[in-house]
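Trainee: Pasting a predicted model and its sequence here:
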Amino acid sequence: MQVFRIALAKYAGALVASGRAARWNPNEVDVIYAAGSRSLACLENVVHRNQIGLNNAFQVMTIEIPDDITVLTIELKKLPSDWVEFENMPLTQEMGESWILEGKSAVLKVPSSIIPAEYNYLINPKHPDFKLIKLLKSESFVFDKRIKL
């Protein structure tokens, strides 16, 4: 399976986590976020960067997750209806941290908070199977100037 991550060009040469808090991880818990499509990766960046800095040099990373790696899934139907609200982020962060601590898989498939019918993929860089996940390529990515919030 191929997944996609859009990152600043200076960070696009390797699969590394920032350690910063996000939807599915608290601060200092390393998780690499990727999306099921380039378009979802684009949309996630536009929303989370709030269009600030989208003129910087970015690259889209194509990541290969081997089919024989276990991918656990958090089903949308198992989340509360208001899980996307900012004040409920501690709930999803706790779920992501539990997944990291349990170490049952290198990849966790989670619904996108922007388009819940589409999925993001969390990659645990400390899991033993992480070494099987490969960065296939990084290519220049330019955000279309017509994209507005």
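Mentor: Perfect, I can see it now.

Trainee: use CA for all of it now, contacts and neighbours both
Mentor: Will do.

Trainee: Can you name the residues that contact the residue lying closest to residue 33 once chain neighbours are set aside?
Mentor: Nearest residue to residue 33 in three dimensions, chain neighbours excluded: residue 122, at 4.9 Å (C-alpha to C-alpha, 6 or more residues apart in numbering). Residues near residue 122 by C-alpha atoms under 8 Å, 6 or more residues apart in numbering: 31, 32, 33, 34, 107, 108, 109, 110.

Trainee: if you look at these, which of them are in strands?
Mentor: 32, 33, 34, 107, 108, 109, 110 (DSSP state E).

Trainee: Name the member of the residues you listed with the most neighbours.
Mentor: residue 107 (27 neighbours; other C-alpha atoms under 10 Å).

Trainee: Check it against this one:
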Amino acid sequence: MEVYRLLKAPYDTDPLSVVGSELSPGRWNLSGQGLLYTASSPAQALLETMAHFETVPLPALPQLRLFVLSVDESLIRPMNQAALPLGWNAPGSARLTQPYLFDWIEDPVAKAFSCLGVHVPSAVFELETNYLFAPKHPAFTSIRQVASYPIRLDSRLWRL
């Protein structure tokens, strides 16, 4: 299957890098934990990225590059969304979700939940799906980049 990752310059040279997630905690990972965040579509990748943009004029935004990645769908498991705490998707609520996948990120081949990736609902748009991949899983190296495209953000999406 194909998943999508949008990266900002100057961090757009390695689509499989998890350095950013190691340095900055995200919705599903704590600081120090590498996790590859991807989306189910190019549009979803753009939504997720735009949610984290600073409030600056359009010309001040960084250049964007979309990466298309290929991954074996049989290595991806759904997360139990019913177990997510109330308010998990609210802005500033990452402390509620960071512990949820902690054990899997640390040991993605543990018998309880052995998989390369999990699909999770998007906090930005719940009808969409994001895919998270654990770099500590032996199959992480099987993820392949199949294409990349420079992305120009249409000014109608950014009115500053």
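Mentor: That came through, no problem. What you see is a predicted model, and the numbers here were worked out from it, not measured in a lab.

Trainee: that older thread, what would the ones in strands among the contacts of residue 122 of the first structure look like in TSV with distance to residue 74 of the first structure?
Mentor: Converted to TSV, these look like this (distance: C-alpha to C-alpha, whole Å):
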residue	distance to residue 74 of the first structure
32	16
33	15
34	15
107	11
108	7
109	6
110	5
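
Trainee: tell me the SS of the aligned residue in the second structure for the residue nearest to residue 33 of the first structure?
Mentor: Here residue 122 of the first structure is matched to residue 132 in the second structure, going by TM-score structural alignment. Following DSSP: H, G, I helix; E, B strand; the rest coil, we place residue 132 of the second structure in the strand state.

Trainee: measure the residue nearest to residue 33 of the first structure to residue 55 of the first structure for me?
Mentor: 26 Å (C-alpha to C-alpha, to the nearest Å).

Trainee: hey, where'd the helices end up in the second structure?
Mentor: In the second structure, the helices defined using DSSP state H lie at 19-23, 42-50, 94-97, 102-106.

Trainee: List the buried residues of the longest one.
Mentor: By that I understand helix 42-50 of the second structure. The neighbour-count check on helix 42-50 of the second structure (16 or more other C-alpha atoms under 10 Å) flags 42, 44, 45, 46, 47, 48, 49 as buried.

Trainee: Could you do the third one as well?
Mentor: Neighbour-count burial for helix 94-97 of the second structure flags 94, 96, 97 (criterion: 16+ other C-alpha under 10 Å).

Trainee: The first one matches what in the first structure?
Mentor: Alignment note (TM-score structural alignment): residue 94 of the second structure maps to residue 89 of the first structure.

Trainee: For the spatially closest residue to that match that is not a sequence neighbour, give me its contacts.
Mentor: Distance criterion C-alpha to C-alpha, 6+ apart; nearest residue to residue 89 of the first structure, sequence neighbours excluded, is residue 23 at 5.9 Å. By C-alpha under 8 Å, 6+ apart, the residues touching residue 23 of the first structure are 89, 92, 93.

Trainee: picking that back up, closest one of the contacts of residue 122 of the first structure to residue 129 of the first structure?
Mentor: Distances from residue 129 of the first structure to those, taken as C-alpha to C-alpha, are shortest for residue 107 (9.0 Å).

Trainee: Against residue 21 of the first structure, how distant is that closest one?
Mentor: From residue 107 of the first structure to residue 21 of the first structure the distance is 18 Å (C-alpha to C-alpha).

Trainee: Spatially central residue in the second structure, please.
Mentor: Central residue of the second structure (C-alpha atoms, centre = their mean): residue 37, 1.9 Å from the mean position.

Trainee: Alignment lookup: that residue to the first structure.
Mentor: Under TM-score structural alignment, residue 37 of the second structure pairs with residue 33 in the first structure.

Trainee: and what of residue 76 of the second structure?
Mentor: Looks like residue 76 of the second structure aligns to residue 71 there (TM-score structural alignment).

Trainee: Looks like that match contacts residue 104 (just checking).
Mentor: No: at 9.0 Å, residue 71 of the first structure does not count as touching residue 104 under the criterion of C-alpha atoms under 8 Å.

Trainee: which of those two has more neighbours?
Mentor: residue 71 (17 against 14).

Trainee: mind checking how far the residue lying closest to the more buried one once chain neighbours are set aside is from residue 122 of the first structure?
Mentor: Closest residue to residue 71 of the first structure apart from its sequence neighbours, by C-alpha to C-alpha, 6+ apart: residue 107 at 5.0 Å. According to C-alpha to C-alpha, residue 107 of the first structure and residue 122 of the first structure sit 5 Å apart.
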